[in-house]
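S.K.: after the sequence you'll find the predicted model.
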Amino acid sequence: MNPAQLAVATPWSFHWGASTVEDLAARAAERGIGALGMADHGGLWGAVPFQKACEAAGVKPVFGVRLGPAHLVALDAAGWA
């Protein structure tokens, strides 16, 4: 069995994920990858379809999310304190 791929972006990662969750799961199964990790940018919107596709292909789904830096803006003097 091949090592798990833990940083796959699904189509719910706008401008990052290109393949459907069904294609991702099928390719993982073809290559003998036992676990596939979803790591979308900013959310878990595709978690349910990803889980269903992985289970249908016999691949264990692993869930994660990529979080970027927070952008904070001081709106008044108290915000600078």
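M.R.: Alright, I've got the coordinates.

S.K.: C-alpha from now on. contacts and neighbour counts both.
M.R.: OK.

S.K.: how far does whichever strand or helix holds residue 79 sit from the chain's center?
M.R.: Residue 79 belongs to helix 77-80 when assigned by DSSP states H and E. Centroid separation for helix 77-80 versus its chain: 36 Å, with C-alpha atoms, centre = their mean, to the nearest Å.

S.K.: the chain: strands as residue ranges?
M.R.: 5-8, 35-41, 60-66 (DSSP state E).

S.K.: and residue 67, how close does it get to residue 54?
M.R.: 23 Å (C-alpha to C-alpha, to the nearest Å).

S.K.: also this one, for the comparison:
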Amino acid sequence: MLNESFVHLRVHSEYSLVDGLVRVKDLCKHTAALGMPAVALTDLCNFYALIKFQKAAQGAGVKPIYGSDL
């Protein structure tokens, strides 16, 4: 189990335009399982996964942090 104060601040999901294979629901479930309080989704040049990320994070009890890698 990771330290509960660790928060991953740069994750590209399946919605990232160039790279990223992480599925949003799996990301949130895994983050909660590791005991992390939050996770940031920073897809490349878009916010396509924003609503899906919000719902998945809330469902898993994880605080979502929104960003975009510009």
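M.R.: Received, thanks. Note that this is a predicted model, so its numbers are computed, not measured.

S.K.: need the TM-score between these chains.
M.R.: Counting by TM-score structural alignment, normalised by the length of structure 2, the TM-score of this superposition works out to 0.88. Behind it: 67 aligned residues with a C-alpha RMSD of 1.0 Å.

S.K.: follow-up on the earlier one: which of the strands of structure 1 sits closest to residue 48 of structure 1?
M.R.: Nearest to residue 48 of structure 1, of all the strands of structure 1, is strand 60-66, at 10.1 Å by C-alpha to C-alpha.

S.K.: now do that closest one: which elements does it pack against?
M.R.: Packed against strand 60-66 of structure 1 by the contact rule (3 or more C-alpha pairs under 8 Å, 6 or more residues apart in numbering; DSSP states H and E) you find strand 35-41, helix 47-57.

S.K.: what span of structure 2 is the shortest one aligned with?
M.R.: In other words, strand 35-41 of structure 1. Under TM-score structural alignment, the alignment places strand 35-41 of structure 1 onto residues 38-44 of structure 2.

S.K.: mean per-residue distance, the matching stretch versus structure 1.
M.R.: Taken over the aligned residues, the distance from stretch 38-44 of structure 2 to structure 1 averages 0.4 Å (mean C-alpha distance after the TM-score superposition for structure 1).

S.K.: in that stretch, what counts as buried?
M.R.: Neighbour counts using 16 or more other C-alpha atoms under 10 Å place 38, 39, 40, 41, 42, 43, 44 of stretch 38-44 of structure 2 among the buried residues.
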